[in-house]
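Engineer: The sequence isn't on hand, but the structure is:
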């Protein structure tokens, strides 16, 4: 099966995945929490984000590791993609009807359970089925999933009822998954499992044993650790600000200074500006990374640019300042996503555990998603201003770029 066909069917599934994440965390969840508890919205949003991310941190590598060892005639990834997609739909529909903070938080955890299981499995398809010389293209295709997920589903969520918003993101992930598993059918994993074991045995016979069985043994490899830390800090900067976009616009910029009193619609506008810049950056730098073979440099550059974006709202506390921030941060994240998956796939130490180790690298997304909102909430309590959150983003983005430079095996 051609690489183009696999990627053409893979990209909509990743769009659907990020549609779930972004529509919920940028619009649906903060609006739902603000409606239930206007005075405690920041605190409860941080708690919900913590629950989401703790659940995601645990299940993402575990779900991927389970799929690594699954043997069926339909392949090792297919059964779990269908399971987690349907689970995401069902829990989204239940969450849409929640009317109390405890139920909202619990259901957010369930949605993230299934969505992160899905993420761990769907990203493992890239090292499974995409040759290394096409990893830059694969990274760009996967990277486009985030901006298109925002562009499509944040706008839908901002302009429809709560139930419709939750239903749309849930249904779309099921439909795209069905299309992927049917038209980019995976080979049986029964024979593949035997071949991997035989290859390992041969390798161990010919060379000194280098087999690590511990779940987190990938951290024994320096470049894997550097890639993890760089990704961790990049997303720490990201979530420290993005999870509070709804409240930054309503409280920091001020409703009276926005184009309309509809904060959700203004969130969608900011997201759209960011997304357009992101898409352009992914297309340009994904190709440039392959031509120059300088993926590490591009990752570091994106972190530094991200740092610059956080300076804008500090010096321009206006609606226009937020739009400029959106464009710069969108471009920075687009540059990052253009090469992110390629870099991660090239530092994986074990062929037999690619899904697990890719899932562990993805923890560098879920842990910041958990901790950054709590850090942001604490900074806000201490300083009394959202400016402190932007300063935090500046520091973490800079550190993320420095760790990217320390990766040795990727140019």
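Structural biologist: Right, received. Where do you want to start? Bear in mind that the values here come from a model prediction, so they are computed numbers and not experimental data. Residues are numbered from 1 along each chain as shown.

Engineer: hey, let's count contacts and neighbours off CA atoms from now on
Structural biologist: Fine.

Engineer: Regarding the most centrally placed residue in the chain, what is its secondary structure?
Structural biologist: The chain has residue 365 as the residue nearest its centroid, 6.1 Å off, counting by C-alpha atoms, centre = their mean. The three-state label given to residue 365 by DSSP: H, G, I helix; E, B strand; the rest coil is helix.

Engineer: That one touches residue 235, doesn't it?
Structural biologist: Yes: Residue 365 is within contact range of residue 235, at 5.8 Å (criterion: C-alpha atoms under 8 Å).

Engineer: residue contacts, the residue nearest to the centre of the chain?
Structural biologist: Counting by C-alpha atoms under 8 Å, 6 or more residues apart in numbering, residue 365 touches 231-232, 235-236.

Engineer: any idea how far residue 301 is from residue 295?
Structural biologist: According to C-alpha to C-alpha, to the nearest Å, residue 295 stands 10 Å off from residue 301.

Engineer: Likewise for residue 241?
Structural biologist: Relative to residue 301, and taking C-alpha to C-alpha, residue 241 is found at 19 Å.

Engineer: okay, now the one to match up with it:
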């Protein structure tokens, strides 16, 4: 949701000019990518070494919940950058470990391709719906409400991951 409304968030919510917004958005994306790369490179190995998937994926979701609190509470550039740093770590962790978790919960057998297609659709659908949901949330609740609803969705995701029985 944040990426879809990034320019509006920085200009309307943080109050920056379009020129200043470009610089802050560029810095935020660099912070996000660097944090995601470091997290992906480390957490995947840790997950394999400890034979644990759920704590990493649920932890990444809970980190998103914590990350949204900064910009929801403070419409400032530092809070925006802090959000992108934490979101980058969460995204890198999630990307590195979630695929392994999904493969481990699949029943196996000749239905594997169908199951992977279903999982792919389950991952893509929220990305398709998020921009529309963000617009509605910003209209109804403002930008802080959008952040908090995103955090709530991440928390629900963490709980659902922890309910998986077949994987540690």
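Structural biologist: Okay, I see it. This is a predicted model, so every value here is computed, not measured.

Engineer: Give me the aligned partner of the residue nearest to the centre of structure 1 over in structure 2.
Structural biologist: Using TM-score structural alignment, the partner of residue 365 of structure 1 in structure 2 is residue 123.

Engineer: Residue 261 of structure 1 now?
Structural biologist: In structure 2, residue 261 of structure 1 lines up with residue 19, judged by TM-score structural alignment.

Engineer: residues near that match, how many?
Structural biologist: Residue 19 of structure 2: 9 surrounding residues under other C-alpha atoms under 10 Å.

Engineer: ok, it - contacts?
Structural biologist: Contacts for residue 19 of structure 2 (C-alpha under 8 Å, 6+ apart) come out as none.

Engineer: So which bits of the strand or helix carrying it are buried?
Structural biologist: Element membership for residue 19 of structure 2 (DSSP states H and E) is helix 18-50. Of the residues in helix 18-50 of structure 2, 21, 24-25, 28-37, 39-40, 43-44, 47 count as buried by neighbour count, 16 or more other C-alpha atoms under 10 Å.

Engineer: same thing with stretch 5-14 of structure 2?
Structural biologist: 7-11, 13-14.

Engineer: Counting neighbours, go ahead and name the busier of residue 295 and residue 301 of structure 1.
Structural biologist: A count of neighbours by other C-alpha under 10 Å puts residue 295 above the other of residue 295 of structure 1 and residue 301, at 25 against 20.

Engineer: Quick check: the aligned partner of the more buried one in structure 2 vs residue 44 of structure 2, distance?
Structural biologist: Alignment note (TM-score structural alignment): residue 295 of structure 1 maps to residue 53 of structure 2. For residue 53 of structure 2, the distance to residue 44 of structure 2 (C-alpha to C-alpha) stands at 9 Å.

Engineer: Name the residues contacting each of those two.
Structural biologist: Common neighbours of residue 53 of structure 2 and residue 44 (C-alpha under 8 Å, 6+ apart) are residue 97.

Engineer: For structure 2, which segments are assigned as strands?
Structural biologist: In structure 2, no strands are defined using DSSP state E.

Engineer: just the helices in it please.
Structural biologist: Counting by DSSP state H, structure 2 has helices at residues 6-8, 18-50, 54-73, 77-105, 112-162.

Engineer: and the first one, which stretch of structure 1?
Structural biologist: Taking TM-score structural alignment as the measure, structure 1 aligns residues 245-247 with helix 6-8 of structure 2.

Engineer: mean shift of the matching stretch relative to structure 2?
Structural biologist: Here stretch 245-247 of structure 1, set against structure 2 after superposition, deviates by a mean of 1.8 Å using mean C-alpha distance after the TM-score superposition for structure 1.

Engineer: how far is that stretch from where the chain is centred?
Structural biologist: Mean-position distance between stretch 245-247 of structure 1 and its chain equals 19 Å (C-alpha atoms, centre = their mean, to the nearest Å).

Engineer: go on, stretch 54-64 of structure 2?
Structural biologist: Using C-alpha atoms, centre = their mean, the offset of stretch 54-64 of structure 2 from its chain centre is 10 Å.

Engineer: for stretch 368-376 of structure 1, same thing?
Structural biologist: Going by C-alpha atoms, centre = their mean, the spacing between the C-alpha centre of stretch 368-376 of structure 1 and its chain's C-alpha centre is 15 Å.

Engineer: how big is the offset of that stretch relative to structure 2?
Structural biologist: Mean for stretch 368-376 of structure 1 is 1.7 Å (mean C-alpha distance after the TM-score superposition for structure 1).

Engineer: Show residues contacting that stretch.
Structural biologist: In contact with stretch 368-376 of structure 1 (C-alpha under 8 Å, 6+ apart) are residues 45-47, 49-54, 232-233, 235-237, 239-241, 243-244, 388-389.

Engineer: Fine by me, thanks again.
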